[in-house]
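> heads up, no residue letters with this:
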């Protein structure tokens, strides 16, 4: 599916739903999740984005795990996804990367569509709560190359993390949870991301 079709699909779901719609965007590191999430929010009236990086634990996301343990899915579900779906007021806390701790509580935005982009999102703890699950359909080698190129351009030297942690984590997560198969939409991510 391409961008315009995806936007139309989400718009239709939102129009036909009696409650807010939650869109999950996942894929391998470097597959274009954040770029797609920003595009969706810009194109969908009444949409807000929840950055997946705000729900990562940097210590745990920098070590090997078979289920992307560094993704704080329970905090995302309890403080954002469930209350958003139920139109219930809630507060959430973003991870403050500069302070290396959770930031101050923020009110959950009220909107018609919530777009969440995150690695390891298509996990049994989260998938049942997603109205639209979009997989950025890029193979792992291509995604990793894009991600490493992006990091180099930003002055980050993460090659050993990519090689020793993130790529193996992606392989283990895919083997354990088959996130591509959990998707309701396969998004053909083209070009630089």
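Okay, I see it. If you're wondering where the values come from, they're calculated on a predicted model, not measured in any experiment. Residues are numbered from 1 along each chain as shown.

> contacts, neighbours, all on C-alpha from now
Will do.

> could you pull out the strands for this protein?
For the chain, the strands defined by DSSP state E occupy 21-26, 47-51, 91-92, 95-96, 101-102, 106-107, 113-117, 132-136, 185-187.

> neighbouring contacts of the third one?
By that I understand strand 91-92. Contact with strand 91-92 is made by 79, 80, 105, 106, 107, 108, as judged by C-alpha atoms under 8 Å, 6 or more residues apart in numbering.

> Could you pull out the helices in this structure for me?
Assigned helices in the chain, in chain order: 3-16, 33-43, 58-61, 73-76, 82-85, 140-153, 159-161, 167-177, 179-182 (criterion: DSSP state H).

> want to compare, so here's the second one:
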């Protein structure tokens, strides 16, 4: 993680003064854990979770909300302020903020989508197969959310079929020993150049 963090700090800003970095992958793949470890390696970089902007009625219809509430303020060097979606209360309630730090991580399914890539300094893809990731997510959430997962997997499959992230990823992050229960620690990841690294040409050979 430290090697990747050094590379990210060295990138030119992509959204005002901010280096906006997407952490994308299938639901249940361990993106939140990875983003947390990377944020720590970056000295406490802010992490924006896309689950806070999505909703039951629009799993992937958050682009305009992200642009207006987060990207526009960051582009001006200002703190982004918005309300977090509560998945139990089905309403946007809790106020959150994201400061214009040198690096800000955007974590969630679709974080590297086409509409956001012009504002991104880099895209990281967590390399966990969809079937494995979804099985983890279902185990984590239990049988009471089985119906939700049925709808989610269909929506996610449709999203990535129309707007895939992996071909544009600058780095692929693989778990050295992925288990059924969750993600490994920082030493359990291997960082490799992704398909998008050839176009951006910022990858250095060592991690």
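Thanks, I have it. Since we're looking at a predicted model, the values are computed, not measured.

> Now the TM-score, please.
The TM-score (TM-score structural alignment, normalised by the length of structure 1) is 0.80; 177 aligned residues with a C-alpha RMSD of 2.2 Å.

> Return the residues in contact with the residue positioned nearest the centre of structure 2.
Taking C-alpha atoms, centre = their mean, the centroid of structure 2 lies closest to residue 107, which sits 2.3 Å from it. Residue 107 of structure 2 makes contacts with 22, 23, 24, 31, 32, 35, 47, 48, 49, 50, as judged by C-alpha under 8 Å, 6+ apart.

> Residue 122 is in contact with the third one, correct?
No - counting by C-alpha atoms under 8 Å, residue 24 of structure 2 stays clear of residue 122, with 10.9 Å between them.

> returning to that earlier point: just send the helices of structure 1 back as CSV, with distance to residue 193 of structure 1 and mean neighbour count too.
Formatted as CSV, the helices of structure 1 follow (distance: least, C-alpha to C-alpha, whole Å; neighbours: other C-alpha atoms under 10 Å):
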stretch, distance to residue 193 of structure 1, mean neighbour count
helix 3-16, 14, 15
helix 33-43, 6, 19
helix 58-61, 21, 14
helix 73-76, 24, 18
helix 82-85, 28, 19
helix 140-153, 7, 17
helix 159-161, 18, 13
helix 167-177, 17, 18
helix 179-182, 19, 18
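
> Just send these back as CSV, with distance to residue 92 of structure 1 too.
Shown next, in CSV, are the helices of structure 1 (distance: least, C-alpha to C-alpha, whole Å):
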stretch, distance to residue 92 of structure 1
helix 3-16, 23
helix 33-43, 19
helix 58-61, 18
helix 73-76, 8
helix 82-85, 10
helix 140-153, 28
helix 159-161, 28
helix 167-177, 26
helix 179-182, 26
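
> Nearest to residue 95 of structure 1, out of these?
helix 58-61 (8.9 Å; C-alpha to C-alpha).

> where does that closest one sit relative to the chain's centre, distance-wise?
16 Å (C-alpha atoms, centre = their mean, to the nearest Å).

> circling back to that earlier point, to residue 188 of structure 1, which of the helices of structure 1 lies closest?
Residue 188 of structure 1 lies closest, by C-alpha to C-alpha, to one member of the helices of structure 1: helix 3-16, at 8.5 Å.

> how far is the closest one from where the chain is centred?
Distance, stretch centre to chain centre, for helix 3-16 of structure 1: 18 Å (C-alpha atoms, centre = their mean).

> angle of it against strand 21-26?
For helix 3-16 of structure 1 against strand 21-26, the angle by axes from the mean of the first three to the mean of the last three C-alpha atoms, to 10 degrees is 150 degrees.

> Which residues does helix 3-16 of structure 1 contact?
For helix 3-16 of structure 1, contacts defined as C-alpha under 8 Å, 6+ apart pick out 20, 21, 23, 40, 43, 44, 112, 113, 132, 187.

> residues touching residue 114 of structure 2, list them.
Residue 114 of structure 2 touches 163, 165, counting by C-alpha under 8 Å, 6+ apart.

> Could you check which residue of structure 1 pairs with it?
Matched by TM-score structural alignment, residue 114 of structure 2 corresponds to residue 124 in structure 1.

> ok, now how distant is its match from residue 44 of structure 1?
27 Å (C-alpha to C-alpha, to the nearest Å).

> Leaving out sequence neighbours, find the closest residue to the aligned partner of residue 174 of structure 2 in structure 1.
Residue 174 of structure 2 maps onto residue 188 in structure 1, with residues paired by TM-score structural alignment. Excluding the flanking residues, the one nearest residue 188 of structure 1 by C-alpha to C-alpha, 6 or more residues apart in numbering is residue 137, at 5.4 Å.
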